[in-house]
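A.B. asks: Here is my input; please provide its structure:
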Amino acid sequence: MTNTVTDFSVAPVETEAANDQPETEYMNTLWSQQYGYYKTIPELRAVIDAKARWTIGKGFETDPQTKFILDSIIGFGKDTFNTILENLIRTMNIGGDSFAEIIRDKDDNFVNLKPIDPGTIKIIVNRKGLIKRYEQTTKTKETSITTEFTKESIFHLSRNRTADEVHGISLIDSSTTGLGLVDIILARNEAMADMRQLMHRHVKPIIKWQLDTDDTKKIAEFKAKADQATNKGENIFIPLGAVEHEVVSVPTNATLNPLPWIQQLNQYFFQAAGVPQIIVGGSQEITEATAKILYLAFQQTIEEDQLYIEEQLDIQVGLKIELEFPASLENELLSDQKKAETTQAATPEDTTVQGVELNGSNTEV
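C.D. replies: Alright, predicted model coming up:
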């Protein structure tokens, strides 16, 4: 029997870790495709930019000496330390890993941090899975030049590295399975394309022309004339009885309305991405209390990312900073809770109503 319906299943996946060789290398060969999704899909770009923007928050706090050093960091020449970190966080979410060259002077003083295209970097690990070095290949296909970097000269961020894998996991997809937000993105854009075509056909419906000739030349001439008139919005003049036409339309309720499906995919997309729609300016039919809970939940995720960045800067570059969260609602939520507690009944008198009987005596209800 063919075309049978099979149950959904998930294939097992092995970690991309060091194998039984002196060296194992990993390179993100999907970077160009992942970056293409980021550049093309606006809602994906909004989510990733929001994650990077909120992780940087209001900037960083540190001691005066470290601040003096970081204020002189220029990246590719026009960067600040904040924009460099935001760039690396954005890149990490797109491809799973981000890299920057740690540049030091002859006295081994940290002087700059320059982001690198992750699609050109190979991670080289030894048999035990420990990073030995990094290698960068040129982008030109004519000549391939490899530049080696020690592990101490590369600042490396990995998103959600799992088990013994030597790389992070892209927010867009998994480098192993190729699945993730991609399926939701494709389904949503396919539905939007269908909706676009449906709306287009409502405004400019298809017309079925019936000509009184089977001469292909005359048919082609009339087709060109009719199409030109339609595209330019002009009138078309035809001899009486020479042509009959019929507007091809779809009856009401003859097809499914794609809008609920698009809205469901949209909601699922932001849920899977881990960013509430209110963060990127989306409007939903939610209460103020629900919005505060969503905001507070998102705050925990961002603070976890901030802690990761702070720890990596400390162990890889030797910089101690503290990233500030943009604005917290935690105190406001605690204040709302106290207000709710104070409005509760404290004594039996708070729940009784005193009235006056007709004879003038007081009574409690």
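
A.B. asks: Could you use CA atoms for every contact and neighbour count after this?
C.D. replies: OK.

A.B. asks: Distance check, the residue nearest to Asp97 when sequence neighbours are not counted against Pro42.
C.D. replies: The spatially closest residue to Asp97, leaving aside those adjacent along the chain, is Ser158, at 4.5 Å (Cα to Cα, 6 or more residues apart in numbering). Using Cα to Cα, to the nearest Å, we find Ser158 at a distance of 24 Å from Pro42.

A.B. asks: In the stretch 101-250 of the chain, what residue spans correspond to strands?
C.D. replies: Assigned by DSSP state E, counting those that start in this stretch, the stretch 101-250 of the chain shows strands spanning 110-116, 121-126, 131-137, 146-150, 154-158, 206-211, 243-248.

A.B. asks: Proceed likewise with the subsequent sequence, for comparison:
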Amino acid sequence: MKIENRFLKYVSFDTQSSETSETAPTTSKQIEFADFLAEEMRILGMKDVERNEYGIVYGTIPANVEEEGETIGFISHMDTSPDASGKDVKPQIIRDYDGGIIKLNNTMNLDPEENPELKTLIHHDLITTDGTTLLGADDKAGIAIIMTMAEYLFRHPTFLHHDISIAFTPDEEVGRGVINFDIDRFGADYAYTVDGGPIEEYSFENFNAYKATVSIKGKSYHPGDAKNKMINALTLGRDFDILLGDVNRPEHTEGHDGFYHLHNMEGDVSNATLSYIIREHSKEKMEELLAHMNDAAAYINNKYGDEYIKIETVKQYENMKDIIAKRPEIVTQVSDAMIDIGLSPVIAPIRGGTDGAMLSAKGLPTPNLGTGGYNYHGPYEYASLTSMKKGVELLLAIIRNSRK
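C.D. replies: This is a model prediction of the structure:
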């Protein structure tokens, strides 16, 4: 099957995960897609295919060589972001992109001046949304690349390789993709997530990640009789956020810069809650960000003479850089493979996390590869079919190099 047809089929499944669900997977509709993939894997010829109770799909491409060697793994996630609908996706295909403005609908466009990466994709075949949903390239482009690679191997038995482990996970977008992942069941010595952006980029470091819940209590009085009595929890929340400063915000940072991201604020005069995610590549700088939050709370509490603000932090995932540094050859292997197929490798720190971060922390070194997708999590998402085809070449080159 052509990768284009495979990808279009995959994005027809609505697999949005949920931040609030306590089940695994967080939405039952992910199971439908998982079962579809498991059946496709069996048809291709994979062995030990299983969709387990948590919605994780495992399979193996058996070795066709007698020599011993390490098992390489490839992983992508099935869910799409809760940030935008993934239901009834209507993809639009632009053949031989000419570098101009792409019309999504009557009111929405992809403009190269606002999306400069489009200028690097002239003559590519692109797939966009119609502006009403996300596309789902994150991460169905990755799944399409892996499955097309697998199909190639089964159709070309003279391409020699050791065992190759495949897995597709649910709930990556809500940080729960590999909570129930069985590394022993997977059976790989090392792996790659195929879950990035530009196809020439690869990553072996990501943010250290925390979330923080800031609980604020106030004192409510009738506003006509509130002087020197009322303490407005919403106002305290505003003051707290201002104390964090404007520099360390997502909209002002890039590269290795960390940030505070206030993504939800709710409440009233008596009680308010601010929800943050906190990101930083350096553990030392992360400690500084957390300490600054505590200092801001202490300042306001001292000012008003009571503990009006409390902060609860939860660690979400760690930077995988230190773990992968113990296996430098699996990074070099990617760079060499890119050069082999005519790409200019670019090392890019992940400004987020992948399943690979948690898997690396659990003992399975797992760098991340690109998919050719852009503008994830919203209606401006699009993907390069040309890059996705190159992604298949890249996986094959990595497999080939792994035997050297």
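
A.B. asks: Just give the TM-score of the two.
C.D. replies: The TM-score (TM-score structural alignment, normalised by the length of the first structure) is 0.24; 147 aligned residues with a Cα RMSD of 6.9 Å.

A.B. asks: Mind putting the strands of the stretch 101-250 of the first structure into TSV with distance to Trp31 of the first structure and mean neighbour count?
C.D. replies: Listed next are the strands of the stretch 101-250 of the first structure as TSV, based on distance: least, Cα to Cα, whole Å; neighbours: other Cα atoms under 10 Å:
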stretch	distance to Trp31 of the first structure	mean neighbour count
strand 110-116	13	19
strand 121-126	11	20
strand 131-137	14	18
strand 146-150	18	13
strand 154-158	14	22
strand 206-211	42	13
strand 243-248	45	11
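
A.B. asks: Can you convert the ones you listed into a markdown table and add a column each for distance to Leu259 of the first structure?
C.D. replies: Formatted as a markdown table, the strands of the stretch 101-250 of the first structure follow (distance: least, Cα to Cα, whole Å):
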| stretch | distance to Leu259 of the first structure |
| --- | --- |
| strand 110-116 | 41 |
| strand 121-126 | 42 |
| strand 131-137 | 46 |
| strand 146-150 | 50 |
| strand 154-158 | 37 |
| strand 206-211 | 22 |
| strand 243-248 | 23 |
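
A.B. asks: Would you tell me which of those gets closest to Leu265 of the first structure?
C.D. replies: strand 154-158 (27.8 Å; Cα to Cα).

A.B. asks: now for that closest one, which elements pack on it?
C.D. replies: If contacts are counted by 3 or more Cα pairs under 8 Å, 6 or more residues apart in numbering; DSSP states H and E, strand 154-158 of the first structure sits against helix 81-95, strand 97-104.

A.B. asks: Counting by contacts, list what the longest one packs against.
C.D. replies: Contacts defined by 3+ Cα pairs under 8 Å, 6+ apart place helix 81-95 of the first structure against helix 31-40, helix 42-56, strand 97-104, strand 110-116, strand 154-158.

A.B. asks: related to what we said a few turns ago, Ala289 of the first structure: which of the strands of the stretch 101-250 of the first structure is closest?
C.D. replies: Closest among the strands of the stretch 101-250 of the first structure, once you apply Cα to Cα, is strand 154-158, at 34.2 Å.

A.B. asks: Could you tell me the angle between the closest one and helix 81-95?
C.D. replies: 50 degrees (axes from the mean of the first three to the mean of the last three Cα atoms, to 10 degrees).

A.B. asks: tell me the helices in the stretch 251-365 of the first structure, going along the chain?
C.D. replies: Assigned by DSSP state H, counting those that start in this stretch, the stretch 251-365 of the first structure shows helices spanning 259-273, 288-312, 330-342.

A.B. asks: Using CSV, lay out those helices together with mean neighbour count and distance to Thr55 of the first structure.
C.D. replies: Listed next are the helices of the stretch 251-365 of the first structure as CSV, based on neighbours: other Cα atoms under 10 Å; distance: least, Cα to Cα, whole Å:
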stretch, mean neighbour count, distance to Thr55 of the first structure
helix 259-273, 15, 15
helix 288-312, 16, 6
helix 330-342, 11, 17
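
A.B. asks: possible to save those as CSV with distance to Phe81 of the first structure?
C.D. replies: Shown next, in CSV, are the helices of the stretch 251-365 of the first structure (distance: least, Cα to Cα, whole Å):
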stretch, distance to Phe81 of the first structure
helix 259-273, 26
helix 288-312, 13
helix 330-342, 28
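
A.B. asks: Ala187 of the first structure: which of those is closest?
C.D. replies: The closest of the helices of the stretch 251-365 of the first structure to Ala187 of the first structure is helix 259-273. By Cα to Cα, the value is 7.6 Å.

A.B. asks: and that closest one with helix 42-56, angle?
C.D. replies: Interaxial angle of helix 259-273 of the first structure relative to helix 42-56 (the same axes, to 10 degrees): 30 degrees.

A.B. asks: deepest of the helices and strands packed on strand 154-158 of the first structure, which one?
C.D. replies: Burial of those is given as mean neighbour count (mean count of other Cα atoms under 10 Å); helix 81-95 ranks first at a mean of 23.

A.B. asks: Just the angle for that helix relative to strand 97-104, thanks.
C.D. replies: If you take the same axes, to 10 degrees, helix 81-95 of the first structure sits at 150 degrees to strand 97-104.

A.B. asks: and the direction of helix 81-95 of the first structure versus that of helix 31-40, what angle?
C.D. replies: Going by the same axes, to 10 degrees, helix 81-95 of the first structure makes 110 degrees with helix 31-40.

A.B. asks: Quick check: next helix or strand after the longest helix seen in the second structure?
C.D. replies: Identified as the longest helix of the second structure according to DSSP state H is helix 283-304. Next in sequence after helix 283-304 of the second structure, counting helices and strands by DSSP states H and E, comes strand 309-317.

A.B. asks: Packing partners of that following strand?
C.D. replies: Against strand 309-317 of the second structure (3+ Cα pairs under 8 Å, 6+ apart) you get strand 208-217, helix 283-304.

A.B. asks: Buried deepest among the ones you listed, which one?
C.D. replies: strand 208-217 (a mean of 20).
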